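**Student:** Quick one: sequence plus predicted model below, questions after.
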Amino acid sequence: MAFETAWAELSEVLGDRVTRSKPERDAHGASETYFPVAAPDAVAYPETTEEVAALVRICAAHGVPVIGYGAGTSLEGQSQAFSGGVTVDFARMNKVLEVSQGDMHARVQPGLTREVLNEELRATGLFFPVDPGANATIGGMASTRASGTTAVRYGTMRDNVMALEVVMADGRIIRTGSLARKSSAGYDLTGLFVGSEGTLGLITELTLKLHGQPEAITSAVCAFDTIGDAVRAVTDTIQMGIPMARIEFVDAATVQVFNEYAGAGMVEAPHLLVEFHGSESAVAEDAGTFGEIVGDHGGHGFKWAADAEERKALWTLRHNAYWAIVNARADTRAVVTDICVPISRLAEAVEATQADLEEHNIRGPILGHVGDGNFHSILLFDPADPAELERVKAASDRMVQRALEMGGTATGEHGIGVGKKAFMEREHGEGWQVMGQLKAALDPDNVFNPGKLVPDTST
């Protein structure tokens, strides 16, 4: 009855931009990975912040959960409606509202995707660097504190979001942060909402830090005989302070898929994919120093891509790795897990993961943004084989536990959702309870994305 009343009120506010169509509900309840469909009761498509605020007030008044939704690319169940409710799809709030070339920032709506943003910025000489593999929305990227291939140089969403507009659980609209590049004025509310996975409020506008296009860009790939050799080359590179723009690792299994998927013509061995940004002289010097490090670790088969089209092809291949790997075997789904460890433990963590997967006969290509200690394994299973799913989930759990024992984290960029919630207390101790207290203070009726990230606060 409560939902029916809410539905009537939502229909008055949004008209035909709120729907109970089963295909739309199922699409918004689907997962990129292994979670079963968890559909909402309705899907709403607001066009303004004021409509979002009205929607939240209605749902809060009737105890109806509210789940934010961008492109649906999250990997730990963040956008699924496990408790029903209303999914708020920001597809119609997808505009670039302002670009300041002088101050190097952009004000955008949450439904804008990173690729569209950078297309619109192309003529300005500026770009937004955060680039997760999927063409995610900016709002979703902020909600999961996403990163990508360029994090080693330009940072993650945490470092590149300057200010937010947020709708709170009582319908208030607040602004956090400012246009200043730094501030010591009070609590960092922007940082609180970035990474909160839609559990504290709905982000309706973001002010982003932009960066100047570098004078020179050069990319390269090189092969190694072993995973350990490749990763130790990364560790030495970072510890020497070489300013890499990108330094990505892919194992031999991933390279094999690249060759089958896109005719990459790469030697089927572990590889590093790298990029340098800067002046012509700086790029040449950094690339030369990196080449010496690679040689010390047995690297070979250097291929340089200074041409823009060659670089685009290389990084498109890397960004499409997940879909290439999953589609390489018929009737396959994946448990995708990521961890992040201190850079000094990176080689140990990657080698231990590889040995674990081999011991348990699990196909799980390993790749990642290793310049900051972050890597992934895409653990493949047959969806018709529940036992195989449990085996790969157990492998994912061991991978996370290994990272925690090394002083790392359960996730470097994918977030917690429901998939890694079981590890939060182990990683944060009493700090996880403090997160729950923050949730209870800001969303006492547990309206926003219930069941995700924090201890249960249902009343």
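**Tutor:** Received, thanks.

**Student:** switch to C-alpha atoms for all contacts and neighbour counts from now on
**Tutor:** OK.

**Student:** contacting residues around A410?
**Tutor:** Shown in contact with A410 (C-alpha atoms under 8 Å, 6 or more residues apart in numbering): 338-340, 400-401, 403-404, 420, 423-424, 427.

**Student:** putting a second one here so we can go through both:
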Amino acid sequence: MALRDVKPDLRNEEGTVAVLGILKQTFGERFQTGQSFREQHAHTTTYLPPQLPDGVVFVESSDDVKAVVSACAEHRVPIIPFGVGSSLEGQVNAPSGGISMDFTRMNKVLRISPEDLDVTVEPGITREELNRELRATGLFFPIDPGANASIGGMTATRASGTNAVRYGTMKDNVLSLTVVTASGEEVRTASRARKSSAGYDLTRLFVGSEGTLGAITSITLRLQGIPEKIGGGVCAFPTVEAACNAVIMTIQMGIPVARIELLDDMQIRACNAYSNLSYAEKPTLFLEFHGTEETVALQSQQFAEIAADCGGDEFRYTADAEERAKLWNARHNAYWAGRALAPELDGLSTDVCVPISRLAQCVVETQADIAREGLLAPIVGHAGDGNFHVLVMFDGKDPASVSKVEAFTERLSRRALAMDGTCTGEHGIGQGKMAFLEEELGGSVDLMRAIKRSFDPGNIFNPSKIFRMT
């Protein structure tokens, strides 16, 4: 899909006018139609042009959500769920207008069950807020996509991040949901039991649905015990292949690494400048180990031996909390570090995921593509999952620059598909990757459309995302 060619769908003008009146009467000052509010709720970190909703409603309870859904369903007006707006593929854009439903005020912890290692929260709470609430219990929620995203948004996009190699993704950590469907009814997808064979797995159907099937009103999550000991470090390698070989050997040996992140030489240069570091500008792995004093020490030693066998430099290990925080702050700021390489340019952050055995080949071919096209595009990856991100800089006002980056992202997605991978490991489909979803899954997309029609016959939930209804 062209970066500047996201066409709006047909609008329901009469229905929109009716819904605006209903919501203004129902919610008063919690419903806003001002330009600035509408712009804020279409503005994301995506490269796609903003498409504004007609109004923004700040919901505070499931009853509020039901009221909004009922009004919009009656008049066939789109609803676009909004968390904090950190999506990367246009998920919060409103191509047909409609109502942005802002969940930031639904941010409570509803229940903590330390003995069961689970928690139930409202969708607007962010992952950092949740972990602050959990700190006194000795538990934490491990999914870390980098941005301080809302739990509802992370659920809707099936987020993962740096800890996924050990703790899985959102699909592995959501036990149950409550969801308001297009009928205005709130349903529960599962119990709190750790496993169940009772009927369809509706929880995982909603996880990753990008707001297209219903509005999530609560999430029950698995928790983990805060590790007794956390250690981590950095190791540079002469080539990407050498770094990826070290990752593969680490995984194959069963070392339970908590994080293993790949940064290419360009990304290391960006992080050094942005975070005031002095790492060698070579392909580098950032690692973290969780466990007891003894197991963390053993795991770090095992990795150091693997790294040496793969030609890596000395593994710079630390168990100091402050040093580890500096290390992972640099990793979490990789996007902004990359943007700082050329602040005058626009940035497109895209991702793919391939089987781990193909990661080195995919990254190396992508780097060759970048060099051949003369692009500025650092790479960072969740190496233990075969998932990597490319931040491509371009001039959005220059048609030739836009065309070049469009062609690059198409080649990247098709390169991953040719390696039996996926066009997106984390960012989702949204608006930007709908064409590649068809290429990746073929006729399965028709099954998705059938599910969408069953759950949302009026097509009011986040229309024109993931796929177009035909």
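**Tutor:** The structure has been received and is ready for your questions. All values reported here derive from a predicted model rather than from experimental measurement.

**Student:** Overlay them and tell me the TM-score.
**Tutor:** The TM-score (TM-score structural alignment, normalised by the length of structure 1) is 0.98; 457 aligned residues with a C-alpha RMSD of 1.0 Å.

**Student:** Output the contacts of A410 of structure 1 in JSON lines; the columns should cover secondary structure, neighbour count and distance to E413 of structure 1.
**Tutor:** As requested, these are exported to JSON lines (DSSP: H, G, I helix; E, B strand; the rest coil; neighbours: other C-alpha atoms under 10 Å; distance: C-alpha to C-alpha, whole Å):
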{"residue": "D338", "secondary structure": "strand", "neighbour count": "24", "distance to E413 of structure 1": "7"}
{"residue": "I339", "secondary structure": "strand", "neighbour count": "25", "distance to E413 of structure 1": "8"}
{"residue": "C340", "secondary structure": "strand", "neighbour count": "27", "distance to E413 of structure 1": "9"}
{"residue": "V400", "secondary structure": "helix", "neighbour count": "25", "distance to E413 of structure 1": "13"}
{"residue": "Q401", "secondary structure": "helix", "neighbour count": "18", "distance to E413 of structure 1": "17"}
{"residue": "A403", "secondary structure": "helix", "neighbour count": "23", "distance to E413 of structure 1": "14"}
{"residue": "L404", "secondary structure": "helix", "neighbour count": "19", "distance to E413 of structure 1": "15"}
{"residue": "K420", "secondary structure": "coil", "neighbour count": "20", "distance to E413 of structure 1": "12"}
{"residue": "F423", "secondary structure": "helix", "neighbour count": "18", "distance to E413 of structure 1": "15"}
{"residue": "M424", "secondary structure": "helix", "neighbour count": "19", "distance to E413 of structure 1": "15"}
{"residue": "E427", "secondary structure": "helix", "neighbour count": "19", "distance to E413 of structure 1": "15"}
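
**Student:** T181 of structure 2 against G211, yeah?
**Tutor:** No: using C-alpha atoms under 8 Å, T181 of structure 2 is not in contact with G211, being 10.7 Å away.

**Student:** More neighbours: which of the two?
**Tutor:** Taking neighbours as other C-alpha atoms under 10 Å, T181 of structure 2 and G211 compare with G211 leading, 27 against 21.

**Student:** I'd say that one and F82 touch.
**Tutor:** No: look at G211 of structure 2 against F82 with C-alpha under 8 Å: they stay out of range, at 9.0 Å.

**Student:** which residues of structure 1 does stretch 145-164 of structure 2 align to?
**Tutor:** Alignment of stretch 145-164 of structure 2 against structure 1: residues 132-151, by TM-score structural alignment.

**Student:** how long is the matching stretch from one end to the other?
**Tutor:** For stretch 132-151 of structure 1, the first-to-last residue distance is 10 Å (C-alpha to C-alpha, to the nearest Å).

**Student:** ok, now stretch 75-87 of structure 2?
**Tutor:** 28 Å.

**Student:** Which part of structure 1 matches that stretch?
**Tutor:** Using TM-score structural alignment, stretch 75-87 of structure 2 pairs with 62-74 in structure 1.

**Student:** Ok, stretch 407-417 of structure 2 next?
**Tutor:** With TM-score structural alignment as the criterion, stretch 407-417 of structure 2 aligns to 394-404.

**Student:** Not counting sequence-adjacent ones, nearest residue to S61 of structure 2?
**Tutor:** Using C-alpha to C-alpha, 6 or more residues apart in numbering and skipping residues adjacent in sequence, the residue nearest S61 of structure 2 is M106, 6.4 Å away.

**Student:** can you count the residues close to the alignment partner in structure 1 of that neighbour?
**Tutor:** Matched by TM-score structural alignment, M106 of structure 2 corresponds to M93 in structure 1. Close neighbours of M93 of structure 1, defined as other C-alpha under 10 Å, add up to 20.

**Student:** What residue in structure 2 is paired with M168 of structure 1?
**Tutor:** Per TM-score structural alignment, M168 of structure 1 is aligned with T181.

**Student:** who are the neighbours in contact with D54 of structure 2?
**Tutor:** By C-alpha under 8 Å, 6+ apart, the contact set of D54 of structure 2 is 16, 20, 33, 38, 97-100.
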